[in-house]
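Peer 1: predicted model, plus sequence, below.
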Amino acid sequence: MIVVIDGPAGSGKSSTARAVAERLKIQFLDSGALYRVATLIYLNSQNNGDSFFDALKESDISFYFKEKKFHVLLNHSDVSDEIRAMHVANAVSTVAAMPEVRAFVNALMRQAVQSGIYIADGRDLGTAVFPDAELKFFMIADLDERARRRLSELEAKGEQTTFDEVRKNIEDRDLKDSSRASDPLKQADDAILVNTSGLTFEDQVQMISEHVQQLIAKNA
């Protein structure tokens, strides 16, 4: 079973999905991390299209959720922290817009959820990757609020950046994600809209947890 949370960058979907997974003891799938590892491969291939796609197909990418953290391994090396750096964030929307990359990442995710109960976050999960998901959410928040959240995350990891730089990065990603030709960011017709600007983190986790618990009980 798969539950999906879509929304723009910094809306709180990843942290919320992780918290729900931890609270309900289910699996968490971070689609953004998978696009970030593809972006890391792209940057390491010096932005060369042909060598990038070859490297992507030949890469061994694995992932797991443990102790509240989504771990990603690239060729058996843990890159979970490296993929969160700003130079990766600045390029991820460009890489994620490539149809070949989307097909590759979507295949990884669909294979991962063949068994068990998962909650996943992304931008097009409810519309393109898992259109038949039994429960869908779409999270939004004010741009400045999203920038403050992302800046706090980066500062906690020792990343040197500014509010304006982070805000511009998110604003640019919003535009690219919503206007790309392949699977643009948009709310699925059957998704529950969650505006996190006026909610505490505990409020949004509790609300989504209750919906998921009801679904699990229904399917038991």
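Peer 2: Sure thing, it's come through.
Peer 1: every contact and neighbour count from this point should use C-alpha atoms.
Peer 2: Fine.
Peer 1: please name the nearest non-neighbouring residue to the spatially most central residue of the chain.
Peer 2: Against the mean C-alpha coordinate of the chain, by Cα atoms, centre = their mean, the closest residue is Gly32 at 3.0 Å. Excluding the flanking residues, the one nearest Gly32 by Cα to Cα, 6 or more residues apart in numbering is Gly122, at 5.9 Å.
Peer 1: same check on Glu155?
Peer 2: Closest residue in space to Glu155, ignoring its immediate chain neighbours: Thr161 at 7.8 Å, by Cα to Cα, 6+ apart.
Peer 1: might you report the residue contacts of the one you found?
Peer 2: Taking Cα atoms under 8 Å, 6 or more residues apart in numbering as the definition of contact, the neighbours of Thr161 are Leu151, Leu154, Glu155.
Peer 1: top of those residues by neighbour count?
Peer 2: Highest neighbour count within those, by other Cα atoms under 10 Å: Leu151, with 22 neighbours.
Peer 1: state the helix or strand in which that residue lies.
Peer 2: If you go by DSSP states H and E, Leu151 is part of helix 143-156.
Peer 1: cool, Phe138 as well?
Peer 2: Secondary-structure element containing Phe138, defined by DSSP H and E: strand 135-140.
Peer 1: could you do Leu185 as well?
Peer 2: Element membership for Leu185 (DSSP H and E) is empty, with no helix or strand holding it.
Peer 1: how far away is the closest residue to it other than its chain neighbours from Arg36?
Peer 2: In this structure, Leu185 finds its nearest non-sequential neighbour in Ser178, 4.5 Å apart by Cα to Cα, 6+ apart. In this structure, Ser178 and Arg36 are separated by 18 Å, where distance is defined by Cα to Cα, to the nearest Å.
Peer 1: check Ile119 too.
Peer 2: When distances are taken as Cα to Cα, Ile119 and Arg36 turn out to be 19 Å apart.
Peer 1: how about Val101?
Peer 2: With distances taken as Cα to Cα, Val101 is found 11 Å from Arg36.
Peer 1: in addition, the following structure is provided for comparison:
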Amino acid sequence: MKTINIAIDGPAGAGKSTIAKMVSKKLGYIYVDTGALYRTVALYITENNIADEDIEKSLAKADVSLRFVDGTQRVFLGDRDVSDLIRTPAISMAASRTSAIPAVRAYLFETQQKIARENNIIMDGRDIGTVVLPNADVKIFLTASAEERANRRYKELAEKPDCPTYQEILDDIIKRDYADMHREISPLKQADDAVLVDTTTLNLEESAEAIVKVIESKIG
């Protein structure tokens, strides 16, 4: 039986994960958070102070997995749930850097493709439609202005005591955008056959509905 694969790419802070989760629930598909996988590898490398030249052999000892806990997808490093630890600005920047390392991409590439072969999935990331699932049934490039993405992130973190300023968040997003688009391996870009969806003026529910309409128009 043929599975249906939906690829959603886009820059940091565009709401890919949140929106993809909402759409997967509406359509009954499995959601695969590839960003969480890369962040977890970055956490593993950071916590163990692994030098770039040692990453390939060290990853053989890493145990990164996605699990469903009470119906919610969580990411684990060994037996440790690191779903919250991987969402700090420091790990975000580390993930942007380590995701450009060929050994890291190779480590996670087969994991992602295996999940896609066996399930109807929505997978989001930076290079899903261009590299990981080039033959996806539907490809979407989800974006929003850097200012709006920074504003959303600031609101999300505002209640935390160590919340960075809006300007710090904006600077971080601009820096990540540049790094993701200019990295040598699998840079962030819109696939030629991807549908552009700009959510700058949309709320989450409107964004999810826009994605569902694109998917339904492609696969019926």
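Peer 2: Perfect, I can see it now. Everything numeric here is computed off the predicted structure, so don't read it as measured data.
Peer 1: TM between them?
Peer 2: Overlay of the two chains. TM-score (TM-score structural alignment, normalised by the length of structure 1): 0.90; 217 aligned residues with a Cα RMSD of 1.9 Å.
Peer 1: alignment lookup: the residue nearest to Gly32 of structure 1 to structure 2.
Peer 2: Aligned by TM-score structural alignment, Gly122 of structure 1 pairs with Gly125 of structure 2.
Peer 1: can you check Arg110 of structure 1 too?
Peer 2: Arg110 of structure 1 maps onto Gln113 in structure 2, by TM-score structural alignment.
Peer 1: wasn't that match part of a strand?
Peer 2: No. Counting by DSSP: H, G, I helix; E, B strand; the rest coil, Gln113 of structure 2 falls outside a strand, being helix.
Peer 1: correct me if wrong: it contacts Val132.
Peer 2: Yes. Taking Cα atoms under 8 Å as the definition, Gln113 of structure 2 is a contact partner of Val132 at 6.9 Å.
Peer 1: neighbour count: those two, which is higher?
Peer 2: Counting neighbours by other Cα under 10 Å for Gln113 of structure 2 and for Val132 shows that Val132 has the greater number, 21 against 13.
Peer 1: what angle separates the lengthiest helix in structure 1 from strand 135-140?
Peer 2: Across structure 1, the longest stretch assigned as helix under DSSP state H is helix 201-219. Taking axes from the mean of the first three to the mean of the last three Cα atoms, to 10 degrees, one finds that helix 201-219 of structure 1 is oriented at 160 degrees with respect to strand 135-140.
Peer 1: ok so, going back, of all the residues in the helix holding Leu151 of structure 1, which ones are buried?
Peer 2: Buried residues in helix 143-156 of structure 1, counting neighbours by 16 or more other Cα atoms under 10 Å, are found at Leu143, Asp144, Glu145, Arg146, Ala147, Arg148, Arg149, Arg150, Leu151, Leu154.
Peer 1: where along structure 2 do the strands fall?
Peer 2: According to DSSP state E, structure 2 carries its strands in the segments 5-9, 30-33, 64-69, 72-77, 80-81, 121-125, 138-143, 195-198.
Peer 1: I'd like those strands as CSV, with distance to Glu216 of structure 2 appended.
Peer 2: As requested, the strands of structure 2 are arranged in CSV below (distance: least, Cα to Cα, whole Å):
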stretch, distance to Glu216 of structure 2
strand 5-9, 11
strand 30-33, 17
strand 64-69, 26
strand 72-77, 25
strand 80-81, 35
strand 121-125, 13
strand 138-143, 9
strand 195-198, 13
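Peer 1: got CSV for the ones you listed, with distance to Leu170 of structure 2 and mean neighbour count too?
Peer 2: Shown next, in CSV, are those (distance: least, Cα to Cα, whole Å; neighbours: other Cα atoms under 10 Å):
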stretch, distance to Leu170 of structure 2, mean neighbour count
strand 5-9, 20, 26
strand 30-33, 23, 22
strand 64-69, 30, 14
strand 72-77, 27, 17
strand 80-81, 29, 12
strand 121-125, 20, 26
strand 138-143, 15, 24
strand 195-198, 18, 17
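Peer 1: which ones are touching the aligned residue in structure 2 for the residue nearest to Leu185 of structure 1?
Peer 2: Structural alignment places Ser178 of structure 1 opposite Met181 in structure 2 (criterion: TM-score structural alignment). Applying Cα under 8 Å, 6+ apart to Met181 of structure 2 gives the contacts Pro187, Leu188, Lys189.
Peer 1: and with 10 Å instead?
Peer 2: Counting by Cα atoms under 10 Å, 6 or more residues apart in numbering, Met181 of structure 2 makes contact with Pro11, Arg126, Pro187, Leu188, Lys189.
Peer 1: identify the residue of structure 1 aligned to Gly15 of structure 2.
Peer 2: Under the alignment (TM-score structural alignment), Gly15 of structure 2 maps onto Gly12.
Peer 1: distance of that match relative to Asp6 of structure 1?
Peer 2: Gly12 of structure 1 sits 10 Å away from Asp6 of structure 1 when distances are taken as Cα to Cα.
Peer 1: need the residues touching each of these two.
Peer 2: Jointly contacting Gly12 of structure 1 and Asp6 under the rule Cα under 10 Å, 6+ apart are Asp121, Met139, Ile140.
Peer 1: wait, the first one touches Val3, no?
Peer 2: Yes. Contact between Asp121 of structure 1 and Val3 holds when scored by Cα atoms under 10 Å: they sit 8.6 Å apart.
Peer 1: shared neighbours, these two?
Peer 2: Both Asp121 of structure 1 and Val3 are contacted by Ala17, Phe28, Leu29, Lys136, Phe137, under the criterion Cα under 10 Å, 6+ apart.
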